[in-house]
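# Take a look and give me a structure for this.
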Amino acid sequence: MQRILAADIGGTNCRFARFSLESERLTLERVVWIKSAGLLDTDMVLTALSRELETPLDTADAFVLGLAGPVSDGLHGKLTNGSLEVDFSDLKARYGIPRCRVINDFMAEAYGCLTEIGDQARCIVKPELEATPPATASRGVLGAGTGLGTASLVHDGRGGWLPVPAEGGHTTFPFVGDEENDFHKFVCSELGYPYARGDDILTGKGLSLLHRYLTGERLEAREVGEKALSRDTPTLRWYSRLYARACRNWILTTLCRRGLWIAGGIASRNPLSVTSEYFLEEFYSTPHFEALIRSVPVYLIENKNSGLWGAAQAGFELLRREAA
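As a prediction, this is how the structure comes out:
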């Protein structure tokens, strides 16, 4: 049996987990959540991980950290919505961890789709047009929380899958019509930006801005979810429509005929935002490639530890490649 330690660090929450790997099967043994605030460097992360999981670091066969931010060379990364910077270049010498890697958090979500978490995701949009995609068809992953993440999975031609990172959340968000463009002007004025990104619109801060624009109420994202995304409200109508547009665009960008998996805390806590009639209406509203959109299933990942499973799967891949 081998041991894999996993971390999934976002702008708000930090999750740690210990997995066992036996006969190519991952088993989650322990998981702990703490707040990301206060974690500033590699040492602080590893000290917290060892303490919270009650596990000596040198007993791990692999450690993978999924980080909500840009990652370079698999060893360095910086949290987009926070101060944390990590450097894994000398973990073996300093902590006795033989195999380690830093990956983008949505690469972790993509890896998670290859585990039981992907299989357990709830199908929220069934294909309207019957079509059997090839077994090698790509898969898309998208989700909003503190940030908006995107990724995809492409077949490697040898029976495996390659997660492909992306920064789709930082592209210009598409607005349609005068009402939406007025909202766009409001967002730009509030944030001091020349244009709004998906990261400004679908995330927690975007949800708060949208609700304030529509109602005048200043609420935190969680409060908006509880008050305005659990029933039919103007906020639900707008947010569902905007989320569906982002999903449709990511399908067209990645050609993920095998399906789109929605991750992230906002949708999992407020499922009506991606299952309402307003979501479906916008999702199918396209004058181009309608057949493609109507043939792609959409899944909602409801397991809040999906990123940890993905990080563990990435650790499994590290061990498997070494053994090959």
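# okay, CA-based contacts and neighbour counts for the rest of this
Will do.
# residues contacting Leu67?
Residues touching Leu67, when contacts are defined by Cα atoms under 8 Å, 6 or more residues apart in numbering, comprise 8-10, 77-79, 102-105.
# Give me the distance from the helix or strand where Asp178 lies to the chain's centre.
Using DSSP states H and E, Asp178 falls within helix 177-191. Averaged C-alpha coordinates place helix 177-191 at 26 Å from its chain's average position (Cα atoms, centre = their mean, to the nearest Å).
# Would you map the helices across this structure?
Taking DSSP state H to define them, one finds helices in the chain at 42-53, 91-95, 105-112, 116-120, 177-191, 198-201, 204-215, 221-228, 234-254, 265-269, 272-275, 277-283, 290-295, 306-323.
# which other helices and strands contact the longest one?
Translated: helix 234-254. Contact analysis of helix 234-254 by 3 or more Cα pairs under 8 Å, 6 or more residues apart in numbering; DSSP states H and E lists strand 139-144, helix 204-215, helix 221-228, helix 272-275, helix 277-283, helix 290-295 as its packing neighbours.
# deepest of these, which one?
When those are scored by mean count of other Cα atoms under 10 Å, the highest mean neighbour count falls to strand 139-144 (a mean of 27).
# That strand packs against which elements?
helix 105-112, strand 148-155, helix 234-254, strand 259-263, helix 265-269.
# of all these, which lies closest to Glu281?
Closest approach to Glu281 among the helices and strands packed on strand 139-144 is made by helix 234-254 (7.8 Å; Cα to Cα).
# quick one: contacts for the nearest residue to His155 once chain neighbours are set aside?
Nearest in space to His155, with sequence neighbours left out and distances taken as Cα to Cα, 6 or more residues apart in numbering, is Trp161 at 4.6 Å. With contact set as Cα under 8 Å, 6+ apart, Trp161 has these partners: 153-155.
# Alongside the first, I'd like the structure of this one:
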Amino acid sequence: SASDGMKSRFTNIAFGWSINGDNLQRELGIANVKLVNDFVAMGYGLLTLREHEYLALNDVPREVDAPIATIGAGTGLGECFLTPSGESYECFPTEGGHCDYSPTTDIEFGPNKRLSTERIISGNGLASIYEHLAEKFPEKVNSTVHAEFESTDSLRGGVVGKNAGSDELCSQAMEIFVKGYGREAGNAALKYLPRGGLYITGGMAPKNLDFFTKKSWFLDALFDKGRVTPALKSVPIYLVLTEDLGERGAHYYSYQVRHK
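The predicted model follows:
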């Protein structure tokens, strides 16, 4: 969701729900309410991380006082970046997840259909990739897996992830997903040059950890940027294991606001 500090309209809710900070102050009896973008909260949450809560995907040291960025796939796809501000950092929202998605293989979605990156790099996106493959290659469909997929009302991406180690189409869907995620993470790294760290957040990576750490799909796609690849080699890449950064970041931000 996008926010100006006191009013917020939810991007991904069809009915256009909105929240008004002034109304919340009155109705809840809270003196000061600030609304922040969900990934701004995620970004501030990065500042609370302990070493056991993330994995380093490459062997690159963090640069002190350099920008930090995060990209995270879960229900949708979010991105934000942080820059040094005094003794800490200030976080800025983006709507990077709604940029165009560019297929790179013949079996991905056709070039004449506009897709935002979030439509592919998210839990629902993983499900959409599987559906596309099942339609394109019906002879490869595992009837048991497909029945489980069809009977699940929500979180179908979880069915694909659960079966990606044993089912051919689920594995192929996961490969497309992880490589696409890597490409978009590489795009974020190029835009922000976050030598303080690019953090992979959200639920999709930790829930499918082996496909990010035991295979080279993600990093190979992230660094596949042609002549500017060397610029990315100085960016440390981290995969965050905890999924409560949003709550922690909101607490961190409220503490900072209160004590200014």
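# Superposing both, give me the TM-score.
Between these two chains, after superposing, the TM-score reads 0.83 (TM-score structural alignment, normalised by the length of structure 2); 238 aligned residues with a Cα RMSD of 2.2 Å.
# coming back round to it: I'd like the contacts of Trp161 of structure 1 laid out as TSV, including distance to Gln2 of structure 1.
Below are those laid out as TSV (distance: Cα to Cα, whole Å):
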residue	distance to Gln2 of structure 1
Leu153	26
Val154	27
His155	27
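# ok, and the most crowded of these?
Of all these, Leu153 has the most neighbours under the rule other Cα atoms under 10 Å, reaching 25 neighbours.
# That residue matches what in structure 2?
With TM-score structural alignment as the criterion, the equivalent of Leu153 of structure 1 in structure 2 is Leu82.
# For Leu65 of structure 1, which of the helices of structure 1 is the nearest?
The closest of those to Leu65 of structure 1 is helix 306-323. By Cα to Cα, the value is 6.3 Å.
# Now do that closest one: which elements does it pack against?
In this structure, helix 306-323 of structure 1 packs against strand 2-9, strand 13-22, strand 62-67, helix 105-112, with contacts taken as 3+ Cα pairs under 8 Å, 6+ apart.
# what's the mean gap between the last one and the aligned bit of structure 2?
Translated: helix 105-112 of structure 1. For helix 105-112 of structure 1, the mean deviation from structure 2 after alignment is 0.5 Å (mean Cα distance after the TM-score superposition for structure 1).
# helices and strands around that helix, which ones?
If you count contacts as 3+ Cα pairs under 8 Å, 6+ apart, helix 105-112 of structure 1 packs onto strand 62-67, strand 139-144, strand 148-155, strand 161-166, helix 306-323.
# Pick out the residue nearest the middle of structure 2.
Closest residue to the average C-alpha location of structure 2: Gly72 at 1.6 Å, with Cα atoms, centre = their mean.
# I'd say it and Glu79 touch.
Yes - applying Cα atoms under 8 Å as the test, Gly72 of structure 2 and Glu79 come out as touching, 6.5 Å apart.
# rewinding a little: single out the most deeply packed of the helices of structure 1.
Using mean count of other Cα under 10 Å, the stretch among those with the greatest mean number of neighbours is helix 105-112 (a mean of 31).
# Show me the contact partners of it.
Judged by Cα under 8 Å, 6+ apart, the contacts made with helix 105-112 of structure 1 from elsewhere in the structure are 8-10, 66-69, 118, 140-142, 149-153, 163-165, 263, 306-311, 313-314.
# how about it, which residues of structure 2 does it hit?
On the basis of TM-score structural alignment, helix 105-112 of structure 1 is assigned to residues 38-45 in structure 2.
# Give me the buried entries from the contacts of Leu67 of structure 1.
Buried residues within the contacts of Leu67 of structure 1, defined by neighbour count using 16 or more other Cα atoms under 10 Å: 8-10, 77-79, 102-105.
# for these, which one is nearest Gly206 of structure 1?
Of all the buried ones among the contacts of Leu67 of structure 1, Gly10 has the smallest distance to Gly206 of structure 1: 16.6 Å, by Cα to Cα.
# what lines up against the closest one once you look at structure 2?
The alignment leaves Gly10 of structure 1 without a partner in structure 2, by TM-score structural alignment.
# need the buried ones among the contacts of Leu67 of structure 1 in TSV with distance to Glu85 of structure 1, can you?
Listed next are the buried ones among the contacts of Leu67 of structure 1 as TSV, based on distance: Cα to Cα, whole Å:
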residue	distance to Glu85 of structure 1
Asp8	14
Ile9	11
Gly10	12
Gly77	6
Lys78	4
Leu79	6
Val102	11
Ile103	13
Asn104	13
Asp105	14
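# Could you let me know which of the residues you listed ends up closest to Ser295 of structure 1?
Ser295 of structure 1 has its nearest neighbour among the buried ones among the contacts of Leu67 of structure 1 in Asp105, at 27.6 Å by Cα to Cα.
# ok so, going back, let me know which of the helices of structure 1 is the nearest to Ser83 of structure 1.
With respect to Ser83 of structure 1, and counting by Cα to Cα, the nearest of the helices of structure 1 is helix 42-53 at 11.6 Å.
# so the closest one matches what in structure 2?
With TM-score structural alignment as the criterion, helix 42-53 of structure 1 doesn't align anywhere.
# Tell me which other helices or strands that helix touches.
Counting contacts by 3+ Cα pairs under 8 Å, 6+ apart, helix 42-53 of structure 1 packs against strand 13-22, strand 25-35, strand 85-87.
# Same list (those) but as CSV, adding mean neighbour count and distance to Val187 of structure 1.
Shown next, in CSV, are the helices and strands packed on helix 42-53 of structure 1 (neighbours: other Cα atoms under 10 Å; distance: least, Cα to Cα, whole Å):
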stretch, mean neighbour count, distance to Val187 of structure 1
strand 13-22, 20, 25
strand 25-35, 14, 27
strand 85-87, 19, 29
